[in-house]
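*Asks:* only geometry, no sequence info:
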């Protein structure tokens, strides 16, 4: 009984010491995988007692019901993500090249422009009663969501959906070294070959050029059109767009060092990967449970994710995959959007599957990057699991801790990287290189001049 009283007292003390903050969460990407991350982030924030306003495109397909939750509907963004942007035939033919950082930037700038121009967002920004302690914005290769902090005048946190990469690190620190850190859309795994290092350097230089000289003009135009008039109408300062986009307090990364490379990161980048994983794994539907229980040789789950559809694969590829799957001894579950005729006995088509519930019994999954990192180290999976779970706090707890830390420290200025104050040419010592090259050039000119004097005087000496 004494122990129970102690536990109850501790719980009450915890709730009493926790301040409730008003948080704005911006997750406008109309992709199911992004929606899962956004939904679980607000779940943790709400569970901690905070009030959350959630900008989301999934109001028509999901039910959001919580007394501390307000929704800003940007479901019109789903029209932006039409089938042409995820047509696998166009991707395979090269008509859509998602490895082109310029294309990715343009697509995400257009999405951000659509979001800021949404009437619901516009009304929300104009409402003088809206006040927040902190803003969390999803970083999707566009800096434009940073403008929300100008309206609400509070700290801003970026949320990155993938492993650390130069695109997000440049916002709070400096780009990562391309000699050992992969670009976010190439998928190379360090250590790189010479060719891969050249490729990584080229992609980063190209991306930095567009980020510095091309994209800001378009983004600033949107800022001037949609946000600046609101700031002036409300009598608030109008910060420079360049100042806003580098003013984030923190990056919360959907990453964990055990699943990627241990690259040096600034203190204002914090891993929270795994926060979206439900600890209470739901039981499988009866048909899938029976299928997996009877799979003597294990199960392979094949899925192209939430954006790319298997039904759009060329017929020849569908037939080829079925032929390969049919030769395997494992049971294959293929997430497919329509029924397939004449499938091998070991291949089972499902239009939807509870992926997390399936993972425990799988022998293999289809994610390319995860495969490169993990398949080569199958014997170390348990070791990786231990490293992942051996942490001072769970990912969801880390999420709330760092959000609250930013609010309590008024933007966490103590975590701000000094690298933001140092231009890239100075970080790379290009100015020193210029001085050295200039000195070498001067020395060579002097030596050449001296030699020319000697050679010009030689004939006179011979005549004398």
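*Replies:* Received the coordinates, thanks. Fair warning: this is a prediction, and the values are worked out from it, not measured in the lab.
*Asks:* rest of the way, CA atoms for contacts and neighbours
*Replies:* Will do.
*Asks:* Tell me the secondary structure of the closest residue in space to residue 57 that isn't next to it in sequence, please.
*Replies:* Once flanking residues are discounted, residue 57 sits nearest to residue 75: 3.7 Å by Cα to Cα, 6 or more residues apart in numbering. Here residue 75 is coil, with the state taken from DSSP: H, G, I helix; E, B strand; the rest coil.
*Asks:* Might you report the residue contacts of residue 75?
*Replies:* 30, 56-60 (Cα atoms under 8 Å, 6 or more residues apart in numbering).
*Asks:* ok, those residues vs residue 67, which is closest?
*Replies:* Among these, residue 59 lies closest to residue 67 (Cα to Cα), at 16.1 Å.
*Asks:* Just checking the distance from the lengthiest helix in the chain to the centre of its chain.
*Replies:* Using DSSP state H, we find that the single longest helix of the chain is helix 430-463. Here the centre of mass of C-alpha atoms in helix 430-463, compared against the chain's by Cα atoms, centre = their mean, to the nearest Å, lies 54 Å away.
*Asks:* re earlier: and the gap between the residue nearest to residue 57 and residue 34?
*Replies:* Going from residue 75 to residue 34 by Cα to Cα, to the nearest Å gives 14 Å.
*Asks:* And residue 230, by the same measure?
*Replies:* Counting by Cα to Cα - residue 230 and residue 34 are separated by 29 Å.
*Asks:* Look at those two and report which has more neighbours.
*Replies:* residue 230 (20 against 17; other Cα atoms under 10 Å).
*Asks:* Tell me the secondary structure at the more buried one.
*Replies:* Applying three-state DSSP: residue 230 is helix.
*Asks:* and it, what is it in contact with?
*Replies:* Applying Cα under 8 Å, 6+ apart, we find residue 230 in contact with 125-126, 151.
*Asks:* Please narrow the contacts of residue 75 to those residing in strands.
*Replies:* Under the assignment DSSP state E, those contribute residue 56 to strands.
*Asks:* could the contacts of residue 75 go into JSON lines alongside distance to residue 18 and neighbour count?
*Replies:* Compiled in JSON lines, the contacts of residue 75 are given as follows (distance: Cα to Cα, whole Å; neighbours: other Cα atoms under 10 Å):
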{"residue": "30", "distance to residue 18": "33", "neighbour count": "22"}
{"residue": "56", "distance to residue 18": "27", "neighbour count": "23"}
{"residue": "57", "distance to residue 18": "30", "neighbour count": "24"}
{"residue": "58", "distance to residue 18": "30", "neighbour count": "24"}
{"residue": "59", "distance to residue 18": "30", "neighbour count": "14"}
{"residue": "60", "distance to residue 18": "33", "neighbour count": "9"}
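*Asks:* try this one side by side with the last:
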């Protein structure tokens, strides 16, 4: 009997060490499915560890969980209404400067859309909710950093797109532009003089116009949505960026260029990779019968191959037909027409 009481006492003492549960606000305001497919793995792990998680996202959970509370942005922003897919296929955003402005514009649009959702407004106005941690996607949603100030808790960000200069700057790093290429260019760390000059010019443009144009708009947005619900003056979002406790970046040293780092910048690329499952029989057979290997071709989840102009589809098929490798193309329907013998299409591929 005495032994039972000792075991019970030990259990009571050790439980706080092994079963600590935190209240976490987990936010992914951007509507692209590919972003959420990466982020949801973090959510699943948090729930498995017993934490109480409230999500703010465009994508309902595939399975219910007793520790999960969902705030679903509905309707989600239809980016194609503002940035038509056909413009991308027609290469209307061909310069790095236009692409940078496109990112800023889409970030402002998606942030404003999410903050205008009535359920999100209720969260902002809440007085009785408390959180121990805020987790936010690091993707042009700086106005959402104000949630960490509202709930007076640390914030961790998830960098779905990989590294960007502003992440370095927020952590106190000066990005060496002579060896670290800008996010939007495909250079390596061994740049020519002309490439270093262009990389520096683009990076300076990014830093200045982000500071003079983009961040002030995010600050105005944050003040407009949070101002009436937080006592005292609101901090500047650029200061909130510097208060981010940890950035988990979708990058890996084996695939990215060498760059300086800090303890608060952690590479986590591949964290979503789980134990493999058997492929469908037809795909496995296709792979097994491909003597020269297989090329997988997809334009992503937001972009659709079916939106591609027919002349571009024909050009791509003609190029594929000249390859010795077989090709798997994620094509959303069967309207593609005649296929070369080495090309197989499917609407979704595991």
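*Replies:* On my side now, so go ahead. It should be emphasised that the depicted structure is a prediction, and the values quoted were computed from it without experimental measurement.
*Asks:* Fetch the TM-score of the aligned pair.
*Replies:* After superposition, the two chains reach a TM-score of 0.88 (TM-score structural alignment, normalised by the length of structure 2), with 334 aligned residues with a Cα RMSD of 2.1 Å.
*Asks:* Which of the contacts of residue 230 of structure 1 ranks first by neighbour count?
*Replies:* Across those, neighbour numbers were computed from other Cα under 10 Å; residue 151 holds the maximum, 21 neighbours.
*Asks:* quick one: contacts for that one?
*Replies:* Contacts for residue 151 of structure 1 (Cα under 8 Å, 6+ apart) come out as 125, 227, 230-231, 236.
*Asks:* on that earlier part again, which of the contacts of residue 230 of structure 1 still touch in structure 2?
*Replies:* Contacts conserved in structure 2 for those, counting by both residues aligned by TM-score structural alignment, their matches' Cα atoms under 8 Å: 125-126.
*Asks:* where does residue 186 of structure 2 land in three-state SS?
*Replies:* coil.
*Asks:* To clarify, my last question referred to residue 327 of structure 2.
*Replies:* strand.
*Asks:* What lines up with it in structure 1?
*Replies:* Structural alignment (TM-score structural alignment) places residue 327 of structure 2 against residue 332 in structure 1.
*Asks:* That match and residue 345 touch, don't they?
*Replies:* No: Residue 332 of structure 1 lies out of contact with residue 345 (Cα atoms under 8 Å); the separation is 9.4 Å.
*Asks:* who's more crowded, those two?
*Replies:* A direct count of neighbours by other Cα under 10 Å for residue 332 of structure 1 and residue 345 places residue 332 higher, at 25 against 10.
*Asks:* OK, contacts around the more buried one?
*Replies:* Contacts of residue 332 of structure 1 (Cα under 8 Å, 6+ apart): 299-302, 325, 346-348.
*Asks:* closest to residue 138 of structure 1 among these?
*Replies:* residue 302 (27.9 Å).
*Asks:* picking up where we left off before, show me the contacts of residue 332 of structure 1 that map onto helices.
*Replies:* Among the contacts of residue 332 of structure 1, the members found in helices (DSSP H) are residue 325.
*Asks:* Now the two most distant members of the contacts of residue 332 of structure 1.
*Replies:* Longest span within these, Cα to Cα: 302 and 346, 12.9 Å.
*Asks:* Leaving out the residues flanking it, which one is nearest to residue 131 of structure 2?
*Replies:* Ranked by Cα to Cα, 6+ apart and with sequence neighbours excluded, the top spatial neighbour of residue 131 of structure 2 is residue 23, at 4.9 Å.
*Asks:* swap that for residue 59 of structure 2, please
*Replies:* residue 72 (6.7 Å).
*Asks:* for residue 32 of structure 2, same thing?
*Replies:* residue 302 (6.1 Å).
*Asks:* Please look at the one you found and residue 35 and confirm they touch.
*Replies:* No: the pair residue 302 of structure 2 / residue 35 is not scored as a contact, 9.9 Å apart, by Cα under 8 Å.
*Asks:* Helices along the stretch 301-450 of structure 1, start to end?
*Replies:* Taking DSSP state H, counting those that start in this stretch to define them, one finds helices in the stretch 301-450 of structure 1 at 315-326, 355-359, 368-374, 381-389, 395-408, 424-427, 430-463.
*Asks:* against structure 2, where does the fourth one fall?
*Replies:* Residues of structure 2 matching helix 381-389 of structure 1 by TM-score structural alignment do not exist; the stretch lands nowhere.
*Asks:* now the contacts of residue 151 of structure 1 in a markdown table, with distance to residue 98 of structure 1?
*Replies:* Output for these, formatted as a markdown table (distance: Cα to Cα, whole Å):
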| residue | distance to residue 98 of structure 1 |
| --- | --- |
| 125 | 32 |
| 227 | 30 |
| 230 | 35 |
| 231 | 36 |
| 236 | 39 |
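*Asks:* now, which of these sits nearest residue 433 of structure 1?
*Replies:* Among those, and counting by Cα to Cα, the member closest to residue 433 of structure 1 is residue 227, at 41.9 Å.
*Asks:* so who does that closest one touch?
*Replies:* Residue 227 of structure 1 touches 147, 151, counting by Cα under 8 Å, 6+ apart.
*Asks:* Can you tell me what it aligns to in structure 2?
*Replies:* With TM-score structural alignment as the criterion, residue 227 of structure 1 matches residue 226.
*Asks:* Skip ahead from the helix or strand where that match lies and say which helix or strand is next.
*Replies:* Using DSSP states H and E, residue 226 of structure 2 falls within helix 215-226. Downstream of helix 215-226 of structure 2, the first helix or strand assigned by DSSP H and E is helix 237-242.
*Asks:* by contact count, what packs against that following helix?
*Replies:* For helix 237-242 of structure 2, the elements it packs on are helix 146-151, helix 215-226, judged by 3 or more Cα pairs under 8 Å, 6 or more residues apart in numbering; DSSP states H and E.
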